[in-house]
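**Q** Predicted structure and sequence below. I'll ask about it afterward.
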Amino acid sequence: MPAHSAAARRLDPLSVLGELLITLGVIVGLFAVYEVWWTNVEAKQEQQAAEDRLRQQWSDENPRPLTGPQDGSAIARLYIPSFGSDFSFAVVEGVTQADLARGPGHYPDTAQAGEPGNFALAGHRVGRGAPFNDLGLLHSCDAIVVETAGSWNVYRVLPIDTPARQAGQVAAGCLPQPAAGAATSGAYADVNGRSITNPQDVEVVNPVPGQPRSAAQPGDLPLLTLTTCHPQFSNKERMIVHAVLARHDLKSPGYIPPELTGGA
């Protein structure tokens, strides 16, 4: 075969393009493995370390309720019973990438669990433990439990995809009065159990979501807000879940809320 024919074949643009696409595919595949698998391995280690520190902090030998937690430190434990009995994450203070690599993160300057205002958390949906991967599966009235050093805080998801005229009735099925009425009327009338918004919509974590103020007032309801990226594998939008406090139980020896034992 003439030498110039072999050289032409080696420099065939289609062949070069094919090789580049294969190489690019390998790189993208490796990145996907890193994002979805390896970051989960790293996050599991970080989460276990946060859980160990939280357990030590709450131990009988060294009881230290948190005041003014440092960024990255564990402050609470989050349970979502409808996601299975093994769904439990230590919540850390802060929402930087480093913080969220450890687990769900508490937005600084939002309320603490059980307090009036908005206890707001962020979490990854894909990779890095993906604690909020299944937020789209939550239903109206599903329980979300937040454990702190001294209390169990049982929240219920606000009505999802419910006509406004029926929202109060749905909420009354899982919330005590007057909380059910207050959470579905007045300043809270437009606060839905789940919604999709843009990343610039920071008012979703305000004391009254959607209201342009950042300071909690004595009459504010105690809310829980969970935020994550939407759709999966994209950060174009945000999925928001809102829940309201149904019950605040002080801790006592041997007591576990029935929501965590299959009793409610």
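**A** In hand now; what should we look at?
**Q** contacts and neighbour counts: CA atoms only from here.
**A** Will do.
**Q** buried stuff in stretch 47-56?
**A** Within stretch 47-56, the residues scored as buried using 16 or more other C-alpha atoms under 10 Å are 47, 50-51, 53-55.
**Q** Off-centre distance for it?
**A** On the basis of C-alpha atoms, centre = their mean, to the nearest Å, stretch 47-56 is displaced by 18 Å from the centre of the chain it belongs to.
**Q** try stretch 42-62
**A** 19 Å.
**Q** what does that stretch rub up against?
**A** 63-65, 73-76, 89-90, 92, 101-103, 128-129, 149 (C-alpha atoms under 8 Å, 6 or more residues apart in numbering).
**Q** Output the buried residues of stretch 47-56 in JSON lines, with distance to residue 135 appended to each entry.
**A** Formatted as JSON lines, these follow (distance: C-alpha to C-alpha, whole Å):
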{"residue": "47", "distance to residue 135": "19"}
{"residue": "50", "distance to residue 135": "22"}
{"residue": "51", "distance to residue 135": "22"}
{"residue": "53", "distance to residue 135": "27"}
{"residue": "54", "distance to residue 135": "24"}
{"residue": "55", "distance to residue 135": "26"}
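**Q** next structured bit after the one helix or strand residue 146 maps to?
**A** Here residue 146, judged by DSSP states H and E, is contained in strand 143-147. The helix or strand immediately downstream of strand 143-147 is strand 151-157, counting by DSSP H and E.
**Q** how far out from the middle of the chain is that next one?
**A** The answer for strand 151-157 is 15 Å, by C-alpha atoms, centre = their mean.
**Q** now the helices: where do they sit in the stretch 101-250 of the chain?
**A** Taking DSSP state H, counting those that start in this stretch to define them, one finds helices in the stretch 101-250 of the chain at 164-172, 179-182.
**Q** Take those helices and write them to TSV, including mean neighbour count and distance to residue 16.
**A** Putting the helices of the stretch 101-250 of the chain into TSV (neighbours: other C-alpha atoms under 10 Å; distance: least, C-alpha to C-alpha, whole Å) gives the following:
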stretch	mean neighbour count	distance to residue 16
helix 164-172	17	59
helix 179-182	18	65
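**Q** Could you dump those helices into a markdown table with distance to residue 97 added?
**A** Listed next are these as a markdown table, based on distance: least, C-alpha to C-alpha, whole Å:
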| stretch | distance to residue 97 |
| --- | --- |
| helix 164-172 | 35 |
| helix 179-182 | 35 |
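**Q** structure B:
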Amino acid sequence: MRVVVQGGGRRGRRAGLARVLWAGAELAVTVGVVVLLLVVHQVWWTNRQALAAAREEVRALEREWALPPAPSPPDAGDSGDPGPAAGPAPSESPSPPSPIPESGAAPRTPAPPARESAYGVLRIPRLGVVVPVAQGVDKRAVLDKGYAGHYPGTAQPGAQGNFALAGHRNTHGEPFRYINRLRAGDELIVDVRGQRYTYVVGRTLAQTSERDTGVIAPVPRSTVRPEFGYDEPGAYITLTTCTPEYTSTYRLVVWGTLKR
């Protein structure tokens, strides 16, 4: 006698579908957790790492600047007698930067530093920002360390021309996150060994193209929105960062002039 069991195939198909849906749900949850961890790492952990490292770099620079100059090595023919001990370093404060002459000649400024090395400190009192300044704007070597990067080819601090800097607005220390809050009259202070240069914020440009190179020209003026910028030669500082937040679609620009 032959017995026919009905419905078994249907139940089997349902069980198979349930297993597929369960596997898909597990995969979706796993992918979601991985994405969440990546977001936490990018937005939170990189900030902590870069901010801590940038602060330590500032402290290292300040310790280095506080040291007296190293003594010169003796000549090859020296008898080896060290001679009288050198006196302590003078306690006088660093001399202020030389003003820019009316003729337009640039004042004496430090030689350009090694590429991608930190050589100065930018202080933005209004925002409580203290960040190292490094040569170059390479993302991995400079900006991702939480530094402000000095655009190659632009002026050095205190010199005639445009001392132009870039910095992250979000992640990796985000030193320029709140530069949109800067207003005319706010100070931007740049320290380099033995010198302090104080700039005063004059103008801002809330949004422009990433290819708007006019904003970092020696006389900065937007090529996209030419009503924003300056007309006369001078000693300028430019801060640039991405906008809107968490995007890199446009650029936000803050300009200042050297305080005489």
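**A** Perfect, thanks for sending it. Quick caveat, the model's predicted, so the values are computed rather than measured.
**Q** The strand holding residue 146 of structure 1 vs structure 2, average distance?
**A** Superposing on structure 2 places strand 143-147 of structure 1 at an average distance of 1.1 Å from its equivalents, by mean C-alpha distance after the TM-score superposition for structure 1.
**Q** In structure 2, what range does that strand match?
**A** The aligned range for strand 143-147 of structure 1 in structure 2 is 187-191, by TM-score structural alignment.
**Q** Now do that stretch: everything it contacts.
**A** So stretch 187-191 of structure 2 is in contact with 120-126, 157, 196-201, 256, going by C-alpha under 8 Å, 6+ apart.
**Q** now stretch 97-109 of structure 1
**A** With C-alpha under 8 Å, 6+ apart as the contact definition, stretch 97-109 of structure 1 has outside contacts at 42-44, 46-47, 50, 71-72, 89-95, 119-124, 128-129, 131.
**Q** can you do 6 Å?
**A** 43, 46-47, 72, 91-95, 120-123, 128 (C-alpha atoms under 6 Å, 6 or more residues apart in numbering).
**Q** What lines up with residue 247 of structure 2 in structure 1?
**A** Using TM-score structural alignment, residue 247 of structure 2 sits opposite residue 234 in structure 1.
**Q** Its match - how many residues pack around it?
**A** Residues near residue 234 of structure 1, counting by other C-alpha atoms under 10 Å, number 11.
**Q** Ok, the one 10 residues further on next?
**A** By the other C-alpha under 10 Å criterion, the neighbourhood of residue 244 of structure 1 contains 28 residues.
**Q** How about residue 123 of structure 1?
**A** So residue 123 of structure 1, with other C-alpha under 10 Å, has 26 neighbours.
**Q** what's the answer for residue 66 of structure 1, then?
**A** Residue 66 of structure 1: 16 neighbours (other C-alpha under 10 Å).
**Q** just residue 155 of structure 2 next, same as before
**A** 23.
**Q** What of residue 69 of structure 2?
**A** Other residues within reach of residue 69 of structure 2, judged by other C-alpha under 10 Å, total 9.
**Q** how about the equivalent of it over in structure 1, secondary structure?
**A** Per TM-score structural alignment, the equivalent position to residue 69 of structure 2 in structure 1 is residue 62. Here residue 62 of structure 1 is recorded as coil under DSSP: H, G, I helix; E, B strand; the rest coil.
**Q** OK, contacts around whatever residue of structure 1 lines up with residue 133 of structure 2?
**A** Aligned by TM-score structural alignment, residue 133 of structure 2 pairs with residue 91 of structure 1. Counting by C-alpha under 6 Å, 6+ apart, residue 91 of structure 1 touches 74-77, 104-105.
**Q** How about residue 221 of structure 1: what's its closest non-neighbour residue?
**A** Of all residues not flanking residue 221 of structure 1 in the chain, residue 116 sits nearest, at 5.2 Å (C-alpha to C-alpha, 6 or more residues apart in numbering).
**Q** residue contacts, that neighbour?
**A** 220-222.
**Q** and it, what pairs with it in structure 2?
**A** Matched to structure 2 by TM-score structural alignment, residue 116 of structure 1 sits across from residue 160.
**Q** what's the distance between that match and residue 186 of structure 2?
**A** 20 Å (C-alpha to C-alpha, to the nearest Å).
**Q** Could you say which helix or strand holds residue 16 of structure 2?
**A** Counting by DSSP H and E, residue 16 of structure 2 is found in helix 8-40.
**Q** Pull out the buried residues from that helix.
**A** Buried, per 16+ other C-alpha under 10 Å, within helix 8-40 of structure 2: nothing.
**Q** Between helix 8-40 and the next helix or strand after that helix, find me the angle.
**A** Moving toward the C-terminus from helix 8-40 of structure 2, the next helix or strand (DSSP H and E) is helix 46-66. For helix 46-66 of structure 2 against helix 8-40, the angle by axes from the mean of the first three to the mean of the last three C-alpha atoms, to 10 degrees is 20 degrees.
**Q** Could you tell me the angle between helix 46-66 of structure 2 and strand 187-192?
**A** 60 degrees.
**Q** Where in structure 1 does the helix or strand just after helix 46-66 of structure 2 align, residue-wise?
**A** Later in the chain than helix 46-66 of structure 2, the nearest helix or strand by DSSP H and E is strand 118-124. Mapping strand 118-124 of structure 2 onto structure 1 (TM-score structural alignment) gives residues 74-80.
**Q** Which residues outside the matching stretch are in contact with it?
**A** 50, 54, 87-92, 144-148.
**Q** Check stretch 208-219 of structure 2 too.
**A** 161-162, 164, 220-223, 233, 250-251.
**Q** So which bits of the strand holding residue 146 of structure 1 are buried?
**A** Under 16+ other C-alpha under 10 Å, the buried positions of strand 143-147 of structure 1 are 143-147.
**Q** Figure out how far it is from the centre of its chain.
**A** The answer for strand 143-147 of structure 1 is 12 Å, by C-alpha atoms, centre = their mean.
**Q** what's the neighbour count on the corresponding residue of structure 1 for residue 215 of structure 2?
**A** Counting by TM-score structural alignment, residue 215 of structure 2 corresponds to residue 204 in structure 1. Neighbours of residue 204 of structure 1 under the rule other C-alpha under 10 Å: 23.
**Q** From residue 156 of structure 1, how far out is residue 204 of structure 1?
**A** 17 Å.
**Q** One more: residue 36 of structure 1?
**A** 30 Å.
**Q** neighbour count winner among the two?
**A** Set residue 36 of structure 1 next to residue 156 and count neighbours by other C-alpha under 10 Å: residue 156 wins out with 24 against 16.
**Q** closest to residue 239 of structure 2 among the contacts of stretch 208-219 of structure 2?
**A** Checking the contacts of stretch 208-219 of structure 2 against residue 239 of structure 2 with C-alpha to C-alpha, the nearest one is residue 164 at 6.2 Å.
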